[in-house]
Structure formats: C-alpha cells, structure tokens
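Colleague: Fold the following for me, if possible:
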Amino acid sequence: MKKLLSVLKYAFLLGISAFLMWYALKELDFQRMWAELRNANYIWVGISLVMGVAAYVSRAYRWHMQIKPTGYNPSLINTYRAMMVGYLANLVLPRMGEVVRCTILKRTDKVPVNTGFGTVVAERFIDMLMLLLAVGLTFLVEFDRIRDFFLGLFSTKYASLEYTLSSLYWVLWVFIGAAGFAVLLILKYLKRLQQHTYFKKAVSFFKGMLEGALSVTKLENQTVFWGHTVFVWLMYYCMSVVVLLALPATSNLGWGAGLSILVVGTLGMAAPVQGGVGVYHLLVQSTLLLYGVPKEAGMAYALLVHTSQTLLVVLMGVLSFAASMLQQSRSFAAQRTHLNSSKHELK
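Modeller: Model prediction:
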C-alpha cells in the first residue's frame, strides 16, 4: 500500500511538471523559439557548465568541512560523489537526494545517516539565508520589476492580504496548540517512553542529527567555509548572466536581470517536482517578459540553462554512482580476501 501511495505521489508531481511545461509552451511560436536556439552562442553555455562544475566541487568541499567536526573524516572525493548521486536522485524522486547522499556516505565512510542528514539540514538553512540575501539585493536593484512580478503572481491566488494573514495566524495558533499538547503528553509519559526501544532510537537519531546541524559552529576555519558559500552563489549568479549572453534577445540585459533570474530560478528549482521541470521554465519565462524579452526567447533561455545543467548533473551523478559502486565492490572483495586468508591461517 505504501509503495502504491509513493508511486501515485511521484506520478502526481510528474503530472504537475508536465502540465506546467505544457502551459508554458502552449502559446509559443515554435519556429521562433527554435530559431533562437539555433542562433545561440553555445560557447557561453559551455562556460556556464564549467561554472556549474566549480560550484559543485566547492559545495562538496564545504560539506566535507561540515562533517569533520562531528568526529568523522570522509574523503573529499567520496563526499563529492555522494553529493552528486543525491542530486541525481532528486531528478527522479524530489527531496530524496538528501537521504540518498547520506546513505551513500555511510556505506563508503561509515558516517551515520542522522549525522550526515543534520549537516545537510544546516546546509539548506545556509542556502536559505543566501537566497534571502539575494532576494533583498534584487529588490534593491530591480524593485519595480520584481514588485510587479510578485504582485501579479500572488494577486491571482489571494483576494486580499488581510484574509491571507488571518488564515496564517489561525494556522500558526493551531500548530502552537498541537505542539504544546504533544509536549505535555511527552512530559506526562516521559518515564514510560524512556523505557521504550523505539523512543531510545528516536532520541539517538535526533541527537546525531542535531550534532550534524550544529557542526557549522565548530568549523576549523569559518573564513574558508563562508568563502566557499559566497563562491557557490556567485557561480550560480554568473551562470545566469553568462547564458544571457548566448541569445541575441537577452544579450543586452544587465546584471540586474541576472539577479532576478537567480532568485526566481532558485525558487523554481526548489519546487517539489522532479528537477523543477515546468516550474522553473514558467517562472524564468515570466521574469524575462518583465524585461521586454519575447516569450519564445524567454523559453529558449530557460531551456538552455535548465537542460544544460540537468545534463551536467546526470553525467556527474552517473559517473559518481558508478565510481561509488566500484569502490564498494572492491572493498567487499578485499574483505572477502582478508577473511579467506584468516581462515587459511587458522587451519
């Protein structure tokens, strides 16, 4: 039953992606869009891919730095491979990549899944802070365009801001009440719960996860860590700007447009659908419309960025997965050889 529900869930998300992609494409002149793609300067796309590789390597090094304070020291290459396989998994099963990469790192370097997942939670929190910083900078630079975009986006969903805030307050109070009731129940039956095996396992899991999440406060070199964080987001921004230069219709846009695309594109990729397909394309196309870029050229830009980066993740993820499996098989073979030799010595 659980497997069926899981299949239906991901089929539903895939259906949403397909619908949004259809919606973004349905009114386009395909001949004009293909003309834009044919006339593109793919050297700039290639440069964006190099930037993407640099960003992934930097992210892997940053994750490696986060793990070390927890008492485990996986190799940098294994950390990179686990991360890329996780990104590959996210293209198939949204939000599963975080668990997958922690599972692989446990197999290769014995890092507990809960500890690894805690470091990923901290990583996501830092990325959220960087995104908020990018949003703030974008509003300062491109206030008029971004304001119009978000007002248009939300005005179709909500009749009034007052009604929305009222609804959010009710949700918040219900959440606080439920959380308080749960805490009271736990305190009342704490002694009995402490004797339960599953409760002990849950406490142990969350302790390990908390240790991983707090690893950022115990880093050996905070300057290097935050330097890599800034570098990663700088590469994301430069990738957005560089591909603008690839198309005649977008080559005249300034660095402010790159900021807008970075923010909106990141939100699209964060959507709980496979690889942000459909959501990313629709949001980026809508953003470029604010800069006077025709729909066909906007979709051509979105296709260039999303397709090239997705293919990069697939290539690096598949190679990393193959290397991890080969390493694991060699490790098993070495263990078997050692075991056989030990048995032979005993005889």
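Colleague: contacts, neighbours, all on C-alpha from now
Modeller: Will do.
Colleague: Just checking, which helix or strand succeeds the helix or strand containing Trp173 along the chain?
Modeller: With secondary structure defined by DSSP states H and E, Trp173 is part of helix 161-188. Moving toward the C-terminus from helix 161-188, the next helix or strand (DSSP H and E) is helix 190-194.
Colleague: how far out from the middle of the chain is that next one?
Modeller: 37 Å (C-alpha atoms, centre = their mean, to the nearest Å).
Colleague: Kindly report the same for stretch 69-77.
Modeller: Put simply, stretch 69-77 sits 21 Å off its chain's centre (C-alpha atoms, centre = their mean).
Colleague: quick one, helices of the stretch 101-250 of the chain?
Modeller: For the stretch 101-250 of the chain, helices defined by DSSP state H, counting those that start in this stretch occupy the ranges 113-141, 143-155, 161-188, 190-194, 197-213, 222-244.
Colleague: Tell me the buried residues in the first one?
Modeller: Okay, so that is helix 113-141. 113-123, 131, 134-135, 137-139, 141 (16 or more other C-alpha atoms under 10 Å).
Colleague: for comparison, sequence B:
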Amino acid sequence: MAGKSLLRQHPLKFILSFGVSAFLIWFVFKDLDWQGFILALEDISASYILLGAALLIYSVWVRAQRWKILISPQGPSKTKDLFDALLVGYLGNDVLPFRLGEVLRAALAARKTKILISGIGATILVDRVLDMLSFLIIAACFYMFYPIADWAQTVAIIGFSALIIFLGLAIFMRGQREKLFGWIESWSRRKAEAGKIKMAGHILSLFKGIETMWQMPQPIKVLSYTVWLWILYIMITALGLAAFHFDFTTTEFFMASMVLLTFTTISLSIPSAPGFVGTYHGAVVAALALVGIAPTPAKAFAIVFHLLNYLAMAIPGAIIFFRTGLKFQFASDPTEVTGPPKEQVN
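Modeller: Model prediction:
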C-alpha cells in the first residue's frame, strides 16, 4: 500500500501529525461539561445543517467549474469528471495521511480527461494559490474594517502585501514567458532525444499547468467563481451558527462567520491526522471564544460542524471512489490509475 510506503519514508511527519491532533483533541475536550454539551446538541435545528451540507456539495461543483477553466489550456474536460475527482480527493484527505487526497484527485482527473497527471497536478497548485491569495485578501479587508484583536491589523497587512507580491511576480513572469518557454521546450526536447519521451511530455505539461498562474484563461470568470465560492463558504458557516441558535444580530452573524472561516481555513495548513481532526476543532473553539460563545456550546458546534464538512464530502466521495474502481496504489505509481500518459512532444 502507498500509505505504508510513505509512512516508512516519513515516520516523524506521521508521528507529528497524529501527535498534534491527539494533543488538541485532549486539550479542547478535557474539561467538557457533558450535560451542557448534550443540551446544546439537542437544541440544534437540523434543517440548517442539511441546507449547509447541500451548499457545501454545490460549492464543489462551483470549484469544478473554476478548475475546468484552469485545465483548459491543456485540453478539454467535463465539469462532472472534475467534480468527481474533487470529491474523491476530499475523501482521500479525510482517510489518508499526508494529504494524499490531492494525489488521488490529480490521478482521477488525469484518468478522466486523458491529460498528463503532471499537468493536472500543476493546475491543482494554481487552484491552491488562488485559494490562498483570495483568502488573504478577504481576511485582510475584513480585519481592516473589523479589527477584533491586536493581531487583526497584521493579518490585513500580510494579505495586501501578498497581493502586491503576487501581481508583481505575475507581471514579471508574463514578460519572461517566451524566454522561459524556450528554455522549457529545449530541455524537453533534449529529454525526448535521449529516449525519455514520457519525462519530456511531463515537463511540458507541468509548465503549461503552472503557466495559468500568470496567463490566466478567462480571468473574469475565474474571479467570479472565486468570489462566489467564498460567499458560499460564508453562507455555510452562518447556517451552522444559526443551527445552534447563538444570540447574534445580523452584523454579528457575519462577523462571527468571517472569524470562524479565517480560523478554520488557517487550521487546514497545520499538520494533523486525516480529516483535520483536532486542529479543526481547536480552531473552531478559539474563534467562537473571540466572538463571545461559551466553551461548552462552542465544543458542541466544533464537533457538529466538523462532521458536516467531513460527511458531506466523504460519503459521495466514497461512492464515486468505489464506482470508478480506483485503488490506493496511486501514490506510489500514479500511472496505475491514469494509464500511460499521452506523449505531448512535437
């Protein structure tokens, strides 16, 4: 199994990830008031939770539409195929260590689209960069106008600085495109002449995928999908808060949703066990403490909201995974999933 191979290669990373999760679960729930916890769970409005789950799945479809645009320079793809790949990727992140779901996502997308897995992987990197930049910008704007703590201004400065750096880099790379592509093409041709046709194809495919970062196809559409995704995430978070009947005004609901969303988004970058166990719960409880929610209902919310995100992705992801007949050997050899890659060298 690929997971066992990676475990042997990175034992310290594995121990650290599970250690962080175990510590945070213990720390967050060690003084849990079980009676208050059960009362908080009994008072949940299930309709809000179900609506949040539906919007969460819909957000995956929106992400698939954006991803389709990022992939378009390398070849045609179907939104449904990318939607399936995303859900299987989320399943992988929920059950496998080391974020192997991203590899599974790339493998299934490559299999469905017949595009080289290296090129697909590059577009996933671009997809993540879009998420990171848009998150920093949104967080910066929010904390600039609603500085809920001393560190809020720092977040705003980091967000705007990241935007300036990225725009400068994009302008520079766009100007160097012909020179860079000539070097990549020459390197690829040398590999092909040496008989390494597959490697040559992967080099070109990887460059084409990364190139979308500074030569974005349909930028207005990509921007629209990105903004819509964050609106959906805010709505999903607000629905989760509404399900617990927290005593917020409309403005406070928005503020609490934004604080919660920024904390949980940051928590996804912290090493943890599969499914972001512990790190996600800790982030939720810390965020809700900032907006005045008592520890016991905050802990109940953390468990329910984590389950909402986990099950809404894992269940359809598992159905697609077994329906497509995938196996977990993808991590050690992605061609076992994707089949032989196309040769893209002229």
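Colleague: TM between them?
Modeller: Once superposed, chain against chain, the TM-score is 0.74 (TM-score structural alignment, normalised by the length of structure 2); 285 aligned residues with a C-alpha RMSD of 2.9 Å.
Colleague: export the helices of the stretch 101-250 of structure 1 to a markdown table and tack on distance to Gly265 of structure 1?
Modeller: Listed next are these as a markdown table, based on distance: least, C-alpha to C-alpha, whole Å:
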| stretch | distance to Gly265 of structure 1 |
| --- | --- |
| helix 113-141 | 11 |
| helix 143-155 | 13 |
| helix 161-188 | 25 |
| helix 190-194 | 45 |
| helix 197-213 | 26 |
| helix 222-244 | 9 |
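Colleague: just so I know, which of those helices lies nearest Leu339 of structure 1?
Modeller: helix 113-141 (27.2 Å; C-alpha to C-alpha).
Colleague: Checking Asn73 of structure 1 next. Helix, strand or coil?
Modeller: Classification of Asn73 of structure 1 using DSSP: H, G, I helix; E, B strand; the rest coil returns coil.
Colleague: Please name the residues that touch it.
Modeller: His64, Ile67, Asp109 (C-alpha atoms under 8 Å, 6 or more residues apart in numbering).
Colleague: please redo it, this time with the cut-off set to 7 Å
Modeller: Going by C-alpha atoms under 7 Å, 6 or more residues apart in numbering, Asn73 of structure 1 touches Ile67.
Colleague: how about it, what's its match in structure 2?
Modeller: Using TM-score structural alignment, the equivalent of Asn73 of structure 1 in structure 2 is Pro76.
Colleague: and what of Met84 of structure 1?
Modeller: Checking TM-score structural alignment: Met84 of structure 1 goes with Leu87.
Colleague: which one of the helices of the stretch 101-250 of structure 1 lies closest to Ser251 of structure 1?
Modeller: Comparing the helices of the stretch 101-250 of structure 1 against Ser251 of structure 1 with C-alpha to C-alpha, the closest turns out to be helix 222-244 (5.2 Å).
Colleague: Tell me the mean distance between the closest one and structure 2 once they are aligned.
Modeller: Average distance, helix 222-244 of structure 1 versus aligned residues of structure 2 after superposition (mean C-alpha distance after the TM-score superposition for structure 1): 1.3 Å.
Colleague: Next, the angle from that helix to helix 113-141.
Modeller: Using axes from the mean of the first three to the mean of the last three C-alpha atoms, to 10 degrees, the direction of helix 222-244 of structure 1 lies 60 degrees away from that of helix 113-141.
Colleague: now helix 222-244 of structure 1: how far from the chain's centre is it?
Modeller: The answer for helix 222-244 of structure 1 is 15 Å, by C-alpha atoms, centre = their mean.
Colleague: and the helix or strand following that helix, what does it pack onto?
Modeller: Downstream of helix 222-244 of structure 1, the first helix or strand assigned by DSSP H and E is helix 255-269. When contacts are defined as 3 or more C-alpha pairs under 7 Å, 6 or more residues apart in numbering; DSSP states H and E, helix 255-269 of structure 1 sits against helix 113-141, helix 222-244, helix 279-289.
Colleague: In structure 2, what range does the second one match?
Modeller: What that stands for is helix 222-244 of structure 1. The counterpart of helix 222-244 of structure 1 in structure 2, using TM-score structural alignment, spans residues 219-241.
Colleague: Please spell out which residues along that stretch are buried.
Modeller: Buried-residue list, stretch 219-241 of structure 2, by 16+ other C-alpha under 10 Å: 222, 225-226, 229-230, 232-241.
Colleague: What of stretch 50-58 of structure 1?
Modeller: Those would be Met51, Gly52, Val53, Ala54, Ala55, Tyr56, Val57, Ser58, for stretch 50-58 of structure 1 by 16+ other C-alpha under 10 Å.
Colleague: Nearest to Tyr291 of structure 1, out of the helices of the stretch 101-250 of structure 1?
Modeller: It is, among these and with distance given as C-alpha to C-alpha, helix 143-155, at 7.9 Å.
Colleague: now the closest one, how far from the centre of its chain.
Modeller: 25 Å.
Colleague: tell me the angle that helix makes with helix 279-289.
Modeller: 130 degrees.
Colleague: contacting residues around helix 143-155 of structure 1?
Modeller: For helix 143-155 of structure 1, contacts defined as C-alpha under 7 Å, 6+ apart pick out Phe139, Leu290.
Colleague: could you redo the last one with a cut-off of 10 Å?
Modeller: 135-140, 160-161, 257, 260, 264, 283, 286-291 (C-alpha atoms under 10 Å, 6 or more residues apart in numbering).
Colleague: What is the burial count for Trp63 of structure 1?
Modeller: Using other C-alpha atoms under 10 Å, Trp63 of structure 1 has 22 neighbouring residues.
Colleague: Ok, Ala300 of structure 2 next?
Modeller: 23.
Colleague: what does Lys114 of structure 2 give?
Modeller: Quick note: Lys114 of structure 2 (other C-alpha under 10 Å) scores 18 neighbours.
Colleague: how far away is the equivalent of it over in structure 1 from Ala54 of structure 1?
Modeller: Aligned counterpart of Lys114 of structure 2 in structure 1: Lys110 (TM-score structural alignment). According to C-alpha to C-alpha, to the nearest Å, Lys110 of structure 1 and Ala54 of structure 1 sit 27 Å apart.
Colleague: so what corresponds to Leu133 of structure 2 in structure 1?
Modeller: Using TM-score structural alignment, Leu133 of structure 2 pairs with Leu129 in structure 1.
Colleague: so what's the match of Lys114 of structure 2 up against?
Modeller: By C-alpha under 10 Å, 6+ apart, the contact list for Lys110 of structure 1 reads Tyr72, Asn73, Pro74, Cys102, Thr103, Ile104.
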